[in-house]
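Student: here are the coordinates; sequence isn't available:
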C-alpha cells in the first residue's frame, strides 16, 4: 500500500495542512469536490495570529500585498472599538482578503510544493486495512481507491469524514439566523468599514477589493428555529433601510446567503488514523470572522505533528496532543461566538442598556479591553504545560529580534524546531553541544552578543526551544553553564523521542 496522507476538503484549512505536510516531504493528496474555487467568500478577515501563522513559513507576503488592513476590531459590534496598536505582534491589524483569494494563494503554494490537489474529486468513505486506510473517492471517471496512512477531514460542518469515522458532533441546533449580501452600492458610506446596532437590528458593511460591499445583517425576525428559505435582495434592502435609514443604493447582488448560530464541536479531533480540523471540528455563528482563523491554526498545530509521526521519528501518542491542545480552543471559540450572538441579537431596551454598559466598562478598564483584543486577535492561546515547566512553556513565541539581521520567524520557515541560546550565560554555547538524533530536527541559533529584550518575560531567558508551530516547547533562565547544558540535553532528547515520559520539563510540549 502506497504511503500518503489524504486530506478531504480543499479550503484554506485543507490547503494549509497540505503545505505543512509537503514542507516535511509527506506525500499528500487533497480531494476537493468543487471543480473551481467558489467565488463566494463567507470569511473576509485574517486575524493577527493567523497572519503570524502564515509568516512562520514566509507565506504572508502576497496576502499583505493584496489585502486591506484594519487597525481595530469589534466584540459583538459594540461601539467601543478594540485597537490593535498595543498588541505584541508585527501585524497590528486584521487583514481583509476574501476567502476565495486566500484559498487560491494557499493552493498555489501547496501545488508548487508537490501536493496532489484533485479538484472535482469527492471523498466517499474509507475502511481500515493492513495497518492503514483504504480511501474511496469519486472523480470525473468514477470511483477509485487510495491507500493512506492517515485521513484528515477538512470538509466543513457537514463533514463526510467525521461522519464516516463515527465522531460525534456535539452541541445545539440554531436559535438565531444571520444573513449577508455582496452587493454594489450606488451611494456607499465613506468609511471602508461601518457598523450599527439599534432596536431594528444590527449590520456591518465592509468594502471589498472587487468593488462590491459585504453587508451582514441581523434583525429581530432572525430569532427563530425554522429556516425561512433563500435570502433576497429585497429583504436585505428593507432591513438596512430600517436600521440605517438608507439602503445605500444597493443593487446587482453577487451573493446572498443565510447562516445560523448552530453550535457544535467534534467529541474528539482524532479517532485512530482519522483526524478533523477547521469547520469539520467546530461549527458556530461567524461572529468576528474567527472560523477560518481557528481552522488554519488547527492545521498548523496538526501539520508538523502528523508529519513527524508519518516520517517515523515521533510516536503515535504525539497525535493525541493535537486534540488535547486544540479541542479546548474550539470550546472557547463556541463560547465566545455564542456570547457575541447574545449581545448583538438582544433587540430590546434592556439589550441596548447592556451593550452601552459593557462598552463603557471596556473603555474604562484597559485590562479588560486588552484581554478582549488579544482574544479577537488570536494571540491569547496558550497550551497546557506540565507542573514545574517554565511559565513561557506552551505560549506563542513573538517574532523575537535575535540580531539586527535575524528574527525568529525566519528561522522557523523550514518547519523545524529552533533552539535559541541568548548568549547570556558565560561558558555555554548551544552550537557546541552534542544533541544526538535531535540535531537533524532543529536549528540552533546564538547571537554574537546578548540582544536587549523589551519583553520582561523573555529578558532573563538563557535558552528556549520553539516548536515548528511557533509555540514554546521549553525555556530556561538557568545561569550556571553546566546545569544549562543538562537541561538543554533533556529538551533535545524529548525531540529525539517525544514521549510523555521523556522529560518532566517538556512533557506536553513535544
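Tutor: In hand now; what should we look at? Keep in mind that this is a model prediction, so the values were computed, not measured.
Student: all contacts plus neighbour counts: C-alpha atoms, from now on.
Tutor: Fine.
Student: residue contacts, residue 382?
Tutor: 394-396 (C-alpha atoms under 8 Å, 6 or more residues apart in numbering).
Student: err, residue 132, not the other one
Tutor: 147-150, 273.
Student: do the same with residue 315
Tutor: Going by C-alpha under 8 Å, 6+ apart, residue 315 touches 309, 497-499.
Student: so which of those is surrounded by the most neighbours?
Tutor: Tallying neighbours with other C-alpha atoms under 10 Å puts residue 498 at the head of the contacts of residue 315, with 23 neighbours.
Student: ok, now how distant is that one from residue 473?
Tutor: Using C-alpha to C-alpha, to the nearest Å, residue 498 is found at 11 Å from residue 473.
Student: next one: residue 467
Tutor: Distance of residue 467 to residue 473, given as C-alpha to C-alpha: 6 Å.
Student: before we go on, here's another structure to hold up against the first:
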C-alpha cells in the first residue's frame, strides 16, 4: 500500500494535521515513537497549555471545541475550564488576560472596539487545556475518521524520490506520496532531510519542578527576578526556574534532588531546603527555525519546524496553526486540483509567523536577564503594558488577534480570520467550515455571484444569506482554514472573485481529480 501521507509524531500537531487531511479522504498513517502516550509532564501542573485565538477558532471550525473545553481530564481532575477573553464582546472583565515575561496585562485595559472585524463567537474564549487531554481528544477524532496510528513505531529514516517517500519505522518500510515531520524539536525527519535550522543559542537552563520543601515559608509565591536568575512559584511546591548558565545543564545530566536544591538556592538567594523531588524537567530558550518548511516531498510542522522557549505559551498554538494552514493545501496538491504554488504558500505564510514568535520569545528573555539593564527595561515595560494602548497591543499579539497573512488583497479583512457571522437562520459561519471546504458568502444575494455557484466543483460552498451583522460587507471568499481570501464592501465584481478563487482553489475550468 502507498499512503497519501505519513506523519511522524502523534502529538497535538501531528494528530490535528491527520484529521485535516482525512477531511479530503486521503489515506494517512501516523507513526509515533512512544508506545505509551501518557506522561506526568503531559498532566497538570506541567501539562497545562494555553490555547489562544487562532487555535480555539480552528477547533471550533472543525467541531472539536466543545470536547476540548468540557471533557474531563485523566484521573479525578476537574474539566478543563474556558478562561473568558473579551476578544469580540468588549466585556470589561478584570484580572490578568495574559503576560509578557511575567508582566501581566489586564482585561479592563483592553480596547477590543479597535478590532473592527471581530464578532461575538463561541470561539471568543481562551482555553487552558491539559496536553494529555488534548491529545486524547485529537487521537479519538483521528481514529474515528479513519486515520491509522501506530505507536512504538518512530520514523528512523527515509529515502525520497520525485514521486514518493519510503519511510523506515522499526522493521517495516512504508511507502507514501508525502512525509510530514511533526516529531518535535529534535526531529529525525528534519535532520535526515537536511533542512537548514538556524537561530540563537540558549542563555539559560529552565527547570520545571514539583517538590516538597522543608521550609516553604522561605520561598515567596509568584514570579521573582533576582541578581542570579528567576523563579516562579505558581502554587506551593510547583516551581519554574531560569538559571543563566548558557543552557549548559539541559539534557546533560540527571536532574537530582541535590541539583534542584542547589539551583533553587542560587536563583532564589535563599537557603531553602528541598525535602522531596516528585517531578523535574529542563528546557532552554534556544530559538531555531527551519529556513523553509518544505524540501521536495518532505514537509515540517510544529516544533520540527521551529523551537523556542515556552515563555508566553505560544509554541503549541504556533504548531496548530501550521497544521491548519498545511492540511488543505497538501490535500489539494495530492488530489491534483491545487493552483500552481499553493503548497509553497505554506512556507510563505507560516514562516513569518514563526519568526515573529521566536523574536517574541527572545524579547522576553532579554527582560529576564539578571542584570540592572533588564530590570530597568522591565520597569518601563510595566508602565507601558498598564496603559490602554499597551494592554491592547499585547492582547493582540498574545491572543493572535493581530495575525494576518499577506494575501495581496486591498481590503483590510483579506488575510485575516473570518468573522463568525450569524446568518438569518441562526447558522454561524464557523460551523459551515467543518467539512474543510471554502465558502463564498453572498450577503446581498447578487445574481452575478449566484452564477458562480459550482464554478470550482465541490471545493467552495456558495451561501446566499444576509447576516445579522455583516460588518458593512457585501460578499467575501473564505479559505478552508477560515482566512479571508477576498472581500468587498460594495457590489461584488465576479471577475475579482474568480481571480481570487483561482489563486486559492483551482483554475477557472475545474479538471478531474487525480490520485
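Tutor: Looks like it came in fine. Since this is a predicted model, take the numbers as computed values, not measurements.
Student: quick check: TM-score for this pair?
Tutor: With the length set by TM-score structural alignment, normalised by the length of the first structure, the two chains reach a TM-score of 0.84; 472 aligned residues with a C-alpha RMSD of 3.1 Å.
Student: quick one: the contacts of residue 315 of the first structure as TSV, columns for secondary structure and distance to residue 232 of the first structure too.
Tutor: Conversion of the contacts of residue 315 of the first structure to TSV gives the following (DSSP: H, G, I helix; E, B strand; the rest coil; distance: C-alpha to C-alpha, whole Å):
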residue	secondary structure	distance to residue 232 of the first structure
309	helix	49
497	coil	57
498	coil	55
499	coil	55
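Student: quick check, nearest of the residues you listed to residue 66 of the first structure?
Tutor: Nearest to residue 66 of the first structure out of these is residue 309 (C-alpha to C-alpha; 35.8 Å).
Student: and that closest one, what's its match in the second structure?
Tutor: Matched by TM-score structural alignment, residue 309 of the first structure corresponds to residue 333 in the second structure.
Student: what residues are up against the residue of the first structure most remote from its centre?
Tutor: In the first structure, the residue that sits farthest from the middle, by C-alpha atoms, centre = their mean, is residue 427; the gap is 40.5 Å. Taking C-alpha under 8 Å, 6+ apart, we find residue 427 of the first structure in contact with residue 481.
Student: report the separation between the nearest residue to residue 449 of the first structure once chain neighbours are set aside and residue 416 of the first structure.
Tutor: Closest residue to residue 449 of the first structure apart from its sequence neighbours, by C-alpha to C-alpha, 6 or more residues apart in numbering: residue 423 at 6.0 Å. Separation of residue 423 of the first structure from residue 416 of the first structure (C-alpha to C-alpha): 21 Å.
Student: any idea how far the match of residue 309 of the first structure lies from residue 323 of the second structure?
Tutor: Taking C-alpha to C-alpha, one finds residue 333 of the second structure at 15 Å from residue 323 of the second structure.
Student: please apply the same query to residue 242 of the second structure.
Tutor: Separation of residue 242 of the second structure from residue 323 of the second structure (C-alpha to C-alpha): 31 Å.
Student: ok, residue 481 of the second structure next?
Tutor: Between residue 481 of the second structure and residue 323 of the second structure the distance is 10 Å, computed by C-alpha to C-alpha.
Student: for residue 142 of the second structure, same thing?
Tutor: Plainly put, residue 142 of the second structure is 14 Å away from residue 323 of the second structure if you go by C-alpha to C-alpha.
Student: between these two, what contacts are shared?
Tutor: residue 16.
Student: looking at these two now, which is surrounded by more residues?
Tutor: residue 323 (28 against 23).
Student: excluding its backbone neighbours, what's nearest the more buried one?
Tutor: Nearest to residue 323 of the second structure is residue 17, by C-alpha to C-alpha, 6+ apart, at 4.8 Å.
Student: so the one you found is in which element?
Tutor: For residue 17 of the second structure, the element it lies in under DSSP states H and E is helix 12-22.
Student: post-alignment, that helix versus the first structure, mean distance?
Tutor: Averaged over the aligned pairs, helix 12-22 of the second structure sits 0.6 Å from the first structure after superposition, using mean C-alpha distance after the TM-score superposition for the first structure.
Student: quick revisit: quick check, the residue farthest from the centre of the first structure in a strand?
Tutor: No - judged by DSSP: H, G, I helix; E, B strand; the rest coil, residue 427 of the first structure forms no part of a strand; its state is coil.
Student: report the central residue of the second structure.
Tutor: For the second structure, residue 317 is the residue whose C-alpha lies nearest the centre (C-alpha atoms, centre = their mean; 2.0 Å).
Student: before we move on, back to that, which of the contacts of residue 382 of the first structure show up in the second structure as well?
Tutor: Shared with the second structure under both residues aligned by TM-score structural alignment, their matches' C-alpha atoms under 8 Å, the contacts from the contacts of residue 382 of the first structure are 394-396.
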